[in-house]
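1. Have a look at this prediction, sequence included:
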Amino acid sequence: MQIPGNLVHTKGNQDALQSLLQHKAIQRLAGFGNSVLYHYSPKVYELYSNTRRLLLEKQPGLAWNFQNRMFPAATFTFGPTVVTLDHTDNLNFTSSMCSITTLGDYDPTMG
């Protein structure tokens, strides 16, 4: 039987990840993405909220990346050169959206 669970990281990666997740600026970015989902897709937000509540009732040991945020996952990618090509996440919920934020030097004329 398959059950949901958190990814397992090496000690060094877990420490770095926790430091990022707890950083005030990252928390604010996550809050902004959450607000966008709430305001532009309220029905999806409600579905995520209800699903999150039910999931945590059945699996109370799950650790959520951000408290009171509906997105169930977060990814951090570091450069110096990072490219996000057009893609589809075929195993994701198709009516939802991703909150992608770029930080650092960015030249929009370069694509």
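-> Structure's in. What do you need?

2. only C-alpha atoms for contact and neighbour calcs from this point on.
-> Fine.

3. Which parts of the protein are helices?
-> With DSSP state H as the criterion, the chain has helices at 11-22, 24-40, 42-58.

4. So which bits of the second one are buried?
-> Neighbour counts over helix 24-40 (16 or more other Cα atoms under 10 Å) mark 27, 30-31, 33-35, 37 as buried.

5. The residue minimising distance to the centre of the chain and residue 65, how far apart?
-> With distances taken as Cα atoms, centre = their mean, the chain has residue 74 as the residue nearest its mean C-alpha position (3.0 Å). Distance, residue 74 to residue 65, by Cα to Cα, to the nearest Å: 7 Å.

6. another structure for you, compare them:
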Amino acid sequence: MLEHECFQRIVGFANCLFRIFAPILFAFYQAQMALLAAWNSALKWPFVGSVFAACTFNFGPQAVTCSHLDFGNLAWGWCSITSLGWFNADRGGHLILWDLKLIIRFPPGATILIPSAIIRHSNIPVQPHEKRFSFVQYTAGGLFRWIHNGYMTDEDFLKKLTMESREAQDAEAETRWEEGVKMFSIIDDL
């Protein structure tokens, strides 16, 4: 699947959407993944040129999710969701963004990028005779922490800190969320 042209195109499209609608966040992902690749050249990305470190293929045959948050993803990060299959998008397969009180028609071939760690989301089932699949791209928040910690776990990183550097780290942690949210674009930025 990773080498199939259709998924390569979906990946390219998602990267393009990300770069256009969240250029600062996209650049952050790109820079962080470059640091990770430079740290260990043996690491393999699912797709060459993608800023996402991981992907999931949901082959159903009627892929549906309950309302959830993707806690493992970067809190302010985006994930790409692509709807696939053969179904009547007027009767099912809709994407629900619970916290925004939105139900979005989500036909086969549609792609959306959302901050999946902070917006509860799910989808509506399709009709019994229909097929729905999804393809999701994301990057775990733990990878960003690994890079931030100098390529070590939180536990090992915290063991190495002095009292002063621990206080500085705690102060930085308090503002990390705000710094992350500043990477979101507003319409005037685009």
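-> Noted; the coordinates are in hand. None of the values given here were measured: they were computed from a predicted structure.

7. overall similarity of the pair, as a TM-score.
-> Remark: TM-score between the superposed chains equals 0.76 [TM-score structural alignment, normalised by the length of structure 1]; 92 aligned residues with a Cα RMSD of 1.2 Å.

8. re earlier: in JSON lines: the helices of structure 1, plus distance to residue 85 of structure 1.
-> As requested, the helices of structure 1 are exported to JSON lines (distance: least, Cα to Cα, whole Å):
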{"stretch": "helix 11-22", "distance to residue 85 of structure 1": "24"}
{"stretch": "helix 24-40", "distance to residue 85 of structure 1": "20"}
{"stretch": "helix 42-58", "distance to residue 85 of structure 1": "25"}
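
9. and the longest helix along structure 2, which residues are buried?
-> When structure 2 is parsed with DSSP H, its longest helix is helix 163-181. Neighbour-count burial for helix 163-181 of structure 2, counted by 16+ other Cα under 10 Å, picks out residue 180.

10. ditto for stretch 61-72 of structure 1
-> Residues of stretch 61-72 of structure 1 classed as buried: 64-66, 69-71 (neighbour count, 16+ other Cα under 10 Å).

11. tell me, it lands on which residues of structure 2?
-> Mapping stretch 61-72 of structure 1 onto structure 2 (TM-score structural alignment) gives residues 42-53.

12. thinking in terms of the whole chain, how far from its middle is the matching stretch?
-> Remark: stretch 42-53 of structure 2 is offset 13 Å from the chain centroid, using Cα atoms, centre = their mean, to the nearest Å.

13. just stretch 98-111 of structure 1 next, same as before
-> Going by Cα atoms, centre = their mean, where stretch 98-111 of structure 1 is centred and where its chain is centred differ by 17 Å.

14. next one: stretch 9-28 of structure 2
-> Its chain's C-alpha centre and that of stretch 9-28 of structure 2 lie 11 Å apart, by Cα atoms, centre = their mean.

15. Find me the equivalent region of it in structure 1.
-> Counting by TM-score structural alignment, stretch 9-28 of structure 2 falls onto residues 28-47 of structure 1.

16. Okay, now the match of stretch 61-72 of structure 1: how far is its last residue from its first?
-> For stretch 42-53 of structure 2, the first-to-last residue distance is 14 Å (Cα to Cα).

17. which other residues reach it?
-> For stretch 42-53 of structure 2, contacts defined as Cα atoms under 8 Å, 6 or more residues apart in numbering pick out 2, 8, 11-12, 15, 26, 29-30, 33, 37, 54-55, 137-140.

18. Now distance to residue 100 of structure 1 too, for the buried residues of stretch 61-72 of structure 1, in JSON lines please.
-> As requested, those are arranged in JSON lines below (distance: Cα to Cα, whole Å):
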{"residue": "64", "distance to residue 100 of structure 1": "18"}
{"residue": "65", "distance to residue 100 of structure 1": "16"}
{"residue": "66", "distance to residue 100 of structure 1": "15"}
{"residue": "69", "distance to residue 100 of structure 1": "15"}
{"residue": "70", "distance to residue 100 of structure 1": "15"}
{"residue": "71", "distance to residue 100 of structure 1": "12"}
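
19. what's the distance between residue 70 of structure 1 and residue 15 of structure 1?
-> According to Cα to Cα, residue 70 of structure 1 stands 23 Å off from residue 15 of structure 1.
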